[in-house]
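Enquirer: Sequence and predicted model, in that order:
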Amino acid sequence: MTYTVSFASVGEADAAVDAVDDLSDVLDDATLVEGSITTSDPALTAVLDGDQLAVTGSVPVGDTVTVSYTVTVDEYDEQDNHHLANVVGNPDGSCPTGGCAGTENPVRHISVTKSAAPTEGVQAGDTVEYTVTVVNDGGAAYTADDPAVVEDDMTDLLDDATYDGDAVAVASDGSEVPAPTFDAPRLQWSGPLAVDETLTITYTTTVTNLGDHDLVNTAGPVCSDPEICDPPVEVGTLLSHITPAKSSDPDSGEAVEAGQVVTYTLSWTNDGQTTGALDSTDDLSDVLDDAEMTSQPVVDEAHAGSITAAFDAEAREIRVTGDLAPGETVQVTYQVTVLPDGERGDNVASNVLTPDAPPFVPPGDCGDDCPPPFEPPTTRHPMGDLDDWKTVDPASGTTVQPGQVMTYTLHFENAGAAPVEVERDDVLTGVLDDATVTSEPSSPDEAVSASQITDGRFTVSGTLEPGQHATLTYEVTVNEDGARGDDRLGNFLVGNGEQPPTECVVTDPERPDCSVNHVFAVVVSKSSDPDSGAELAEDDEVTYTLTFENVSSNADSEPTAIAYTDHMVDVLDDATLTAGPTSSRKEVTAVVVGNTIQLTGAVPAGVMTTVTYTVTVKDYGEQGNHALGNVVAWAGEEPVCVADSPLCTANELRRPTREHLATRKRLATRERLRTTAWPARVPSRPWWPWQRCCCWAPVPR
């Protein structure tokens, strides 16, 4: 500020000057610029003594002589009363005629503070709110023509966050104030601000954590030259940047097989600016349908006390929690073992490690320049799943005759998601004592091939792609009488080098691993009315017919003895035997023993004998598994029921409808009314007060 003191001579003679400019209330808030005291005429001298500027000399008649000097206003926190005032008077402090000349200049000033919330534990995707507080703590108001200006510089903030565009300004006195404006990377407010008034500016940002992993921005007043503003205030929030990773041995993408151990390694690296939570979930739901946990998760030794890893068997997940310091990496390892073929789910062990908070979040307004979103690390291990079975024509369990050709078909299917090796043995020992191979094993599929038959067995080998189904067939012809062994053709499909079981026990009728056929003159079959496969309801009747036909053409041969068992255990849990069993010929007897019918006797050559019996389906609530299933088998052997076998039947039982229940209730009521012995009324005494009635006596129906 430049001050000018003017002395004018308005009298008839030179005017003497002896005055003092009191700068005490100027120099407490400002500093005199050295060498700035000047006079316009040597007739006056001006000398500063302390904070008093003494001016002496004379001014010629009619002239005006000036004294000027310049001060620089001190920084606000170095000022005293923020008010520059001075007065020119006599040396004794009195005012000359006309009064003391003086000036007053209050110092304008705004104070700016800034805060952020939250400041700790901030992660990608979080919202951080900033508050800029502006206070006019100076001596004069800012006006619309000469406004206060505040700027928030977000240069070092927007590399790790996006501005949400929601800045608002509110004055403490409730007055309407202009809205803040944003011109990246700066937010600015400009407007009037009265003395002692406070302005609050708030806005939010969304953390992306794509930069240097700290949120730093500055806010302060904006001044025009030569005004010097207070330095801006800085607010900083440090961010952690924890990136999860996952690896496996074997590597992700490699195929694994039954019994193989897969080792998983989870890791987290913090290359951020502060300690942060690595809390994450490793989802094993699509692993544990194909494998079992055989080694629990273990945290590396350096972090065993600060990081925890816990396996939740019910949720099928591993939960890893704890804080990781900047610059550190932690690892967690565990193992699973692949389940056997046929016991797995989708044959793909896939899992994903998902952090509670991703290491970064792409901004929402970056258009084509957006970085790809964070993808949680995953691993994937496909598995081949070999399913094999065999069929024979005529069906397993049926009888065959000398000279009959039997066709065996081996099936191999890869139900998995990776190629699978085929290495299986077909054991013919129980066939070749009663039959001769007349067509060697061969396959129309190049994927599998058969070795030569050696010691009653051959090996099928090859490779099947996912979903591929290959077959291999061969034929045998049943030997004539006198050239057979035990008249029982038993055949087993087993693992390479394995020994077959002693009995053919079928666990999956659709895909059996064994077959058995007896060489016998009597052909046995079974049927039902309604047909097998028909859906039945409660109270329905089912009539079963067992047929024994001796197909021998030698009329002079002795009748062929039979001994069969009809297994009814899966019928009588849902139905009641209500008729039979009845044999069409006296030579064959049928006796109920427990849940079976024992069939014994003899069938002459060229004769067909039948045995029939009837069951009635129980009420739905009294049924067992709501299905009727039975099979006739050679006495003393395990029953064999394979697909399309003539030896067994199956019927599903449906749940009764509301209409059916209502009809049954009406019929039951009608039957009860029909069979009840109702009493007869004999008039003899009053029945109602106005009627005469007699006693009641029962009468016969």
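Expert: In hand now; what should we look at?

Enquirer: C-alpha only now, for contacts and for neighbours.
Expert: Will do.

Enquirer: My guess is residue 68 contacts residue 39. True?
Expert: Yes. Residue 68 lies in contact with residue 39 (CA atoms under 8 Å); the separation is 6.4 Å.

Enquirer: got another, please set it beside the one above:
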Amino acid sequence: MKFANDGTAEAPVDFVDLMADVLDDATLVEDSITAEEPLTAQLGDQRLAITGSVPAGETRTVTYQVTVNAADALGDQQLGNFVVPADPENPGTEQPPAECEEGSQLCTENPVPLPNLDVAKSVDPASGTAVAPGQTLTYTLKFANDGTAEAPVDFVDLMADVLDDATLVEDSITAEEPLTAQLGDQRLAITGSVPAGETRTVTYQVTVNAADALGDQQLGNFVVPADPENPGTEQPPAECEEGSQLCTENPVPLPNPSPTPTEPTEDPTPTEPTEDPTPTEPTEDPTPTEPTERPNDDLANTGIAGFSTAVLIGLVLLGTGTMAVIVGRRRNQH
């Protein structure tokens, strides 16, 4: 702040520098406040009270420094600073004007433009859609910057869980300038920047492998921020959460083989069951009779039977004759 006195007498100084709209976005550098004598500058409650005087025809200055905060510690992203006359009757109640009018030398404004990068990936057919061997899928990564400053881009598209089930279509990787996309070790490194208020895209295509060349039958794809300190070590999340715009999933279901149906054989014509015969009452066993001798004349008069009879008669006669001879001899001996 410059206090110039081009008059002919010493000029008193009693002003307040309102720093509230600076210190919501920045931090005062320690010991940076300086005031040329006979001026003094006293900080309190985000107000810098400047008092003293400036000799006739001379100039005195007061300076200080601030450092803009990190992006996540900013306020309204506008460093607005006003110097106003002090109110001696109500010190500490001074307020800035509604705005810093163009050309005013009593105020300054410095915006803090920031990028606001939104990253989203999609696939056609849409995530969750089942795909089949031989089908081609198109992946699109969109980098949209709706902030007020150029947005740097440094992301990695992790393709390992895609390329175990599919093959990258040759020359299908495209990146809109100033983005670049470099494939290596099943990772697509995407770097560059996106101008404020603009969008850039990266696309590529894959074709699903044949059934006998599939991996886990799930095309899972994740885009993650690059790790500049450990490049190539980025890992995907444990799962693709529902509604996430940083991942896609497409299952590759395969039909289960079913046996070839055979023609049914005709059942034989059923036969009528036969009725069980009516059981009969058991009859009493007949009273056994003594066997009777069969008379000789009942035998069949065959040659063998006649021969047997003759032999038997002969034996009888022979025995009778023998007995008669023995008896006769015994009588003659007496």
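Expert: Nice, I can see it. The structure displayed is predicted, hence computed values, not measured ones.

Enquirer: if we can go back for a sec, neighbour count winner among residue 68 and residue 39 of the first structure?
Expert: Legend: neighbour count by other CA atoms under 10 Å for residue 68 of the first structure and residue 39, higher for residue 39 (19 against 15).

Enquirer: what residue of the second structure matches up with that one?
Expert: Here residue 39 of the first structure stays unmatched in the second structure, going by TM-score structural alignment.

Enquirer: Quick check, residue 39 of the first structure in contact with residue 46.
Expert: Yes. Between residue 39 of the first structure and residue 46 a contact is recorded at 7.2 Å, counting by CA under 8 Å.

Enquirer: Which residue is the nearest non-sequential neighbour of residue 151 of the first structure?
Expert: Leaving aside its chain neighbours, residue 151 of the first structure sits nearest to residue 188 (4.4 Å; criterion: CA to CA, 6 or more residues apart in numbering).

Enquirer: Kindly report the same for residue 329 of the first structure.
Expert: Distance criterion CA to CA, 6+ apart; nearest residue to residue 329 of the first structure, sequence neighbours excluded, is residue 269 at 4.3 Å.

Enquirer: and the alignment partner in the second structure of that neighbour, what does it touch?
Expert: If you follow residue 269 of the first structure across to the second structure using TM-score structural alignment, you land on residue 2. For residue 2 of the second structure, the contact set (CA atoms under 8 Å, 6 or more residues apart in numbering) comprises 59, 60, 61, 62.

Enquirer: rerun at 10 Å
Expert: Contacts for residue 2 of the second structure (CA atoms under 10 Å, 6 or more residues apart in numbering) come out as 59, 60, 61, 62, 63.

Enquirer: for the residues you listed, which one is nearest residue 179 of the second structure?
Expert: Taking CA to CA as the measure, residue 179 of the second structure sits nearest to residue 63 out of those, at 42.5 Å.

Enquirer: Now check the first structure for the residue matching the closest one.
Expert: Checking TM-score structural alignment: residue 63 of the second structure goes with residue 331.

Enquirer: my guess is that match contacts residue 265, does it?
Expert: Yes. At 6.6 Å, residue 331 of the first structure counts as touching residue 265 under the criterion of CA atoms under 10 Å.

Enquirer: In which helix or strand does the residue nearest to residue 149 of the first structure when sequence neighbours are not counted reside?
Expert: Excluding its sequence neighbours, the residue lying closest to residue 149 of the first structure (CA to CA, 6+ apart) is residue 190, at 4.4 Å. Assigned by DSSP states H and E, residue 190 of the first structure belongs to strand 186-191.

Enquirer: How about residue 247 of the first structure?
Expert: In this structure, residue 247 of the first structure sits in strand 242-249 according to DSSP H and E.

Enquirer: now the angle from the helix or strand that that strand is followed by to strand 242-249?
Expert: Sequence-wise, the next helix or strand downstream of strand 242-249 of the first structure (DSSP H and E) is strand 261-270. If you take axes from the mean of the first three to the mean of the last three CA atoms, to 10 degrees, strand 261-270 of the first structure sits at 160 degrees to strand 242-249.

Enquirer: still on that earlier bit, got the contact list for the match of residue 63 of the second structure?
Expert: Residues 244-246, 265-269, 297-304, 307 are the ones in contact with residue 331 of the first structure under the rule CA under 10 Å, 6+ apart.

Enquirer: what do you get if the cut-off is 7 Å, keeping everything else the same?
Expert: 265, 266, 267, 268, 299, 300 (CA atoms under 7 Å, 6 or more residues apart in numbering).

Enquirer: Can you tell me how far the nearest residue to it once chain neighbours are set aside is from residue 436 of the first structure?
Expert: Excluding its sequence neighbours, the residue lying closest to residue 331 of the first structure (CA to CA, 6+ apart) is residue 267, at 4.3 Å. For residue 267 of the first structure, the distance to residue 436 of the first structure equals 63 Å [CA to CA, to the nearest Å].

Enquirer: Among these two, which residue is more densely surrounded?
Expert: residue 267 (19 against 16).

Enquirer: Okay, the more buried one and residue 345 of the first structure: tell me how far apart.
Expert: The value you get for residue 267 of the first structure to residue 345 of the first structure, if CA to CA is used, is 28 Å.

Enquirer: Ok, residue 296 of the first structure next?
Expert: 22 Å.

Enquirer: tell me, the longest helix anywhere in the first structure lands on which residues of the second structure?
Expert: Under DSSP state H, the helix in the first structure containing the largest number of residues is helix 658-675. Aligned using TM-score structural alignment, helix 658-675 of the first structure spans no residues in the second structure.

Enquirer: What's the first helix or strand after that helix?
Expert: strand 679-681.
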